[in-house]
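*Asks:* this is the structure alone, sequence omitted:
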């Protein structure tokens, strides 16, 4: 006998509408349906692990109501049951947070069996059921939501559950690609520093990024860093990234720029002499662990190595500024060089009470780059060749022309 299907708008679309936010993506839940009915109605099956279909006209996702059962460690270890007898409440119960476990029927009525509306009003991130503990990705997702929803806090019982999950080793089962996927999204939210705070509070940061976790409690000179604590400084730099609407490459580089300070020998604390070089292997290790894309990885290494030189560049001679640009491959990678300077500005302003101070180094080095780019290398080379000079001599002439362009 054919069952009657019911369609419900679910998840983020319901949540964001209640918050008064624009609804970007709409996901639908089908209760009382089966795959044959969906195909007969023209829906296209796309789900690999459980029945998900695309609407033939809107191409929005429609998933059959389902329950799930934990079968193995990690976030892949689940068995799904999708059938016409699965109720709306059963499907919503398997979701991560109460604010994501609401539905809306075709008449506009909100179905909220787990108190999501109340938690939205109270700005609380609360798990729906103990099943939250079965999927370690949910820790990352919650941290990302904390970065998105300003002013939201983690419910005490959810905080305790996440700590238990970390202690049980669930976070260790996460695969690199999923970790990076969630971190990349979280870094691009309005308050990326909140993601780091939430992960640190439950112990997950020490498992996922021990190089970053090690920075908290490490002192810095108060003259340059009134906030003193290196980990707090990194959070403030991420805040600057968000305020300046920096791209992901810059935000990841800022996350990693001071990793070397976690290895500073006691005899040079708190000045952190040489932290740039100590940080490079740590940046590479973290990037490899998370399988970070090459553009983010390369900029992070460049910023870790050169950020203090950029900060000091106003006092550099023309030769020193030229060497800095050469090390950064600024001629061939001008966009990456500009992102380096952007990250350095966020670093300089990510300090207590110094958030609005000018950062003339950025514009000064950009001016230098434009001046050097304007040098007619073909004309310089042609002139040298006409005068009988070759190879190294032409290179020396190019360097003299570039220095002349810098005004010294």
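*Replies:* Everything's here; your move. These figures come from a predicted structure and were not determined experimentally. Residues are numbered from 1 along each chain as shown.

*Asks:* use CA for all of it now, contacts and neighbours both
*Replies:* OK.

*Asks:* which SS class is residue 8?
*Replies:* Of the three states, residue 8 takes strand under DSSP: H, G, I helix; E, B strand; the rest coil.

*Asks:* residues contacting residue 286?
*Replies:* By CA atoms under 8 Å, 6 or more residues apart in numbering, the contact list for residue 286 reads 209, 211.

*Asks:* can you show me the strands along the stretch 51-200 of the chain?
*Replies:* Along the stretch 51-200 of the chain, the segments classed as strands by DSSP state E, counting those that start in this stretch run 52-54, 61-64, 66-70, 78-82, 103-104, 110-111, 124-125, 153-154.

*Asks:* state which helix of this protein is the longest.
*Replies:* Once the chain is assigned using DSSP state H, the helix that runs over the most residues is helix 294-311.

*Asks:* what's next to it, contact-wise?
*Replies:* 248-250, 252-254, 256-259, 276-277, 279-280, 283-284, 287, 324, 328, 336, 339-341, 343-344, 348, 361.

*Asks:* got CSV for the strands of the stretch 51-200 of the chain, with mean neighbour count and distance to residue 354 too?
*Replies:* CSV is the format used below for the strands of the stretch 51-200 of the chain (neighbours: other CA atoms under 10 Å; distance: least, CA to CA, whole Å):
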stretch, mean neighbour count, distance to residue 354
strand 52-54, 22, 50
strand 61-64, 24, 47
strand 66-70, 17, 49
strand 78-82, 15, 49
strand 103-104, 22, 45
strand 110-111, 18, 46
strand 124-125, 24, 32
strand 153-154, 18, 27
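
*Asks:* now for the following helix or strand past the longest helix of the chain, which elements pack on it?
*Replies:* The element immediately downstream of helix 294-311 (helix or strand, assigned by DSSP states H and E) is helix 318-327. Secondary-structure packing of helix 318-327 (3 or more CA pairs under 8 Å, 6 or more residues apart in numbering; DSSP states H and E): helix 391-405.

*Asks:* the helix it packs on vs helix 318-327, what angle?
*Replies:* Between the axes of helix 391-405 and helix 318-327, defined by axes from the mean of the first three to the mean of the last three CA atoms, to 10 degrees, the angle is 120 degrees.

*Asks:* put this beside the first:
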């Protein structure tokens, strides 16, 4: 029985040595060669794998998988039969992995096992498939694109991109399940250079095949990049992807198709239903109406996200705006500063309370807008 450290942890250790820059820590994954499930159970490991034998270490709770091979039996991500046995070698196990930089291992003595040239590809900043088995799993297209976003100075090897295109043309990507798509796209969108992921998904044809209604226009790309620089939330970055849709319905269909979280759907629904009003805020009265519709008192975070999004989109598309992002934040502060309870206590007729609260908020917003205008006025 031999145990090897494999995968992303090995890649990131080597990359840190090559670049002199620490890499985000990856979970440590282990491959066990020469053992059976019974051997693992006898040593106190806990079984967790349904499709193939994976175990948790009794103390560290890290994952230990028996070395395995796989055989394609049907289209899509689940169309595989796995074979795990003591005679499966480490090289055979590594051969089924996606990219060479993820197909390296370290033994107990820290010696590198690199049968497929992963270290050379790290040095060359190259994302290259390990073997023709890459073609059997469409998720690997998404992973290659996602790694391009994480490592923006790496390029997808020509032969790997050609393989990705063949997979798309053959319809293999049609079997992708939404949950796996979202898992990879969300990680790519929040990586260092999300545009690199979009570039690769367009280059291989996957985006056009699956999401023809969502155009990755120059404006969309610029917005994704700007929001990434802002450190914006995943929900905002997903909304940016849909900003090139022709209609709100198309945008929501896309988000639903990739199983985006409810928070992203809610943000998109609010944006598309109020799009014209958000970009049409020219007076304090306009802002008051939008604030009421967004319900900024109870949903301040969503309101700030929407206003940031609109500000960035207006900058990119050259749309005229009345207030800067900082000024909009001040207007939000004014609107939410009203003590609704105190206003309610001052009313003798309970039926007058809602309108009194609205009037107080409008008055505070108008006063703030006036101060902003005065601050803009040139001093004598």
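*Replies:* Happy to help now that I have it. Quantities reported herein were computed from a predicted structural model and do not represent experimental measurements.

*Asks:* list the buried residues in the longest helix of structure 1.
*Replies:* Along helix 294-311 of structure 1, these residues count as buried under the neighbour rule (16 or more other CA atoms under 10 Å): 296-307, 309-311.

*Asks:* so what's the gap between it and the chain middle?
*Replies:* Relative to the chain's own centre, helix 294-311 of structure 1 is displaced by 17 Å; criterion: CA atoms, centre = their mean, to the nearest Å.

*Asks:* same check on stretch 343-362 of structure 1?
*Replies:* Here the centre of stretch 343-362 of structure 1 is set off from its chain's centre by 21 Å, with CA atoms, centre = their mean.

*Asks:* in CSV: the strands of the stretch 51-200 of structure 1, plus distance to residue 28 of structure 1.
*Replies:* As requested, the strands of the stretch 51-200 of structure 1 are exported to CSV (distance: least, CA to CA, whole Å):
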stretch, distance to residue 28 of structure 1
strand 52-54, 10
strand 61-64, 5
strand 66-70, 13
strand 78-82, 15
strand 103-104, 9
strand 110-111, 14
strand 124-125, 23
strand 153-154, 27
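
*Asks:* between the ones you listed, which gets nearest to residue 169 of structure 1?
*Replies:* Distance to residue 169 of structure 1, taken as CA to CA, is lowest for strand 66-70 among the strands of the stretch 51-200 of structure 1, at 15.4 Å.

*Asks:* and that closest one, how far from the chain's centre?
*Replies:* With CA atoms, centre = their mean as the basis, strand 66-70 of structure 1 stands 29 Å off its chain's centre.

*Asks:* among the contacts of helix 294-311 of structure 1, which ones are in helices?
*Replies:* Secondary structure defined by DSSP H assigns 248-250, 252-254, 256, 276-277, 279-280, 283-284, 287, 324, 336, 339-341, 343-344, 348, 361 of the contacts of helix 294-311 of structure 1 to helices.

*Asks:* filter these to the buried ones?
*Replies:* 248-250, 252-254, 256, 276, 279-280, 283-284, 287, 324, 336, 339-341, 343-344, 348, 361.

*Asks:* quick one on the thing from earlier: among the strands of the stretch 51-200 of structure 1, which comes closest to residue 145 of structure 1?
*Replies:* Nearest to residue 145 of structure 1 among those is strand 124-125; the distance by CA to CA comes to 8.1 Å.

*Asks:* what's stretch 167-174 of structure 2 aligned against in structure 1?
*Replies:* With the alignment judged by TM-score structural alignment, the segment of structure 1 matched to stretch 167-174 of structure 2 spans residues 165-172.

*Asks:* who touches stretch 112-122 of structure 2?
*Replies:* Here stretch 112-122 of structure 2 has contacts from 14-15, 91, 95, 99-107, 127-128, 130, using CA under 8 Å, 6+ apart.

*Asks:* mark which of those are part of helices, please.
*Replies:* 14, 15, 91, 95.

*Asks:* buried subset of the contacts of stretch 112-122 of structure 2?
*Replies:* Judged by 16+ other CA under 10 Å, buried ones among the contacts of stretch 112-122 of structure 2: 14-15, 91, 95, 99-106, 127-128, 130.

*Asks:* now, which of those residues sits nearest residue 31 of structure 2?
*Replies:* Closest approach between these and residue 31 of structure 2, by CA to CA: residue 105, at 8.8 Å.

*Asks:* in structure 1, what residue corresponds to the closest one?
*Replies:* Aligned against structure 1 - with TM-score structural alignment as the criterion - residue 105 of structure 2 pairs with residue 103.

*Asks:* give me every residue that touches the nearest residue to its match once chain neighbours are set aside.
*Replies:* Of all residues not flanking residue 103 of structure 1 in the chain, residue 10 sits nearest, at 4.4 Å (CA to CA, 6 or more residues apart in numbering). Remark: with contacts taken as CA under 8 Å, 6+ apart, residue 10 of structure 1 is in contact with 26, 27, 28, 29, 100, 101, 102, 103, 104.

*Asks:* and with 10 Å instead?
*Replies:* If a contact means CA atoms under 10 Å, 6 or more residues apart in numbering, then residue 10 of structure 1 has 26-29, 62, 92, 100-105, 110-111 as its contacts.

*Asks:* the aligned partner of it in structure 2 and residue 110 of structure 2, how far apart?
*Replies:* Structural alignment (TM-score structural alignment) places residue 10 of structure 1 against residue 6 in structure 2. The gap separating residue 6 of structure 2 from residue 110 of structure 2 is 11 Å, by CA to CA, to the nearest Å.

*Asks:* burial measure for residue 172 of structure 2, as a count.
*Replies:* The number of residues packed around residue 172 of structure 2, counting by other CA atoms under 10 Å, is 19.

*Asks:* no wait, residue 185 of structure 2
*Replies:* As a burial measure, residue 185 of structure 2 scores 22 neighbours (other CA under 10 Å).

*Asks:* can you check residue 366 of structure 2 too?
*Replies:* Residues contacting residue 366 of structure 2 under the criterion other CA under 10 Å number 20.

*Asks:* grab the nearest non-local neighbour of whatever residue of structure 1 lines up with residue 86 of structure 2.
*Replies:* Taking TM-score structural alignment as the criterion, the aligned counterpart of residue 86 of structure 2 in structure 1 is residue 84. Computed as CA to CA, 6+ apart, the closest residue to residue 84 of structure 1 that is not its neighbour in sequence is residue 32, at 4.0 Å.
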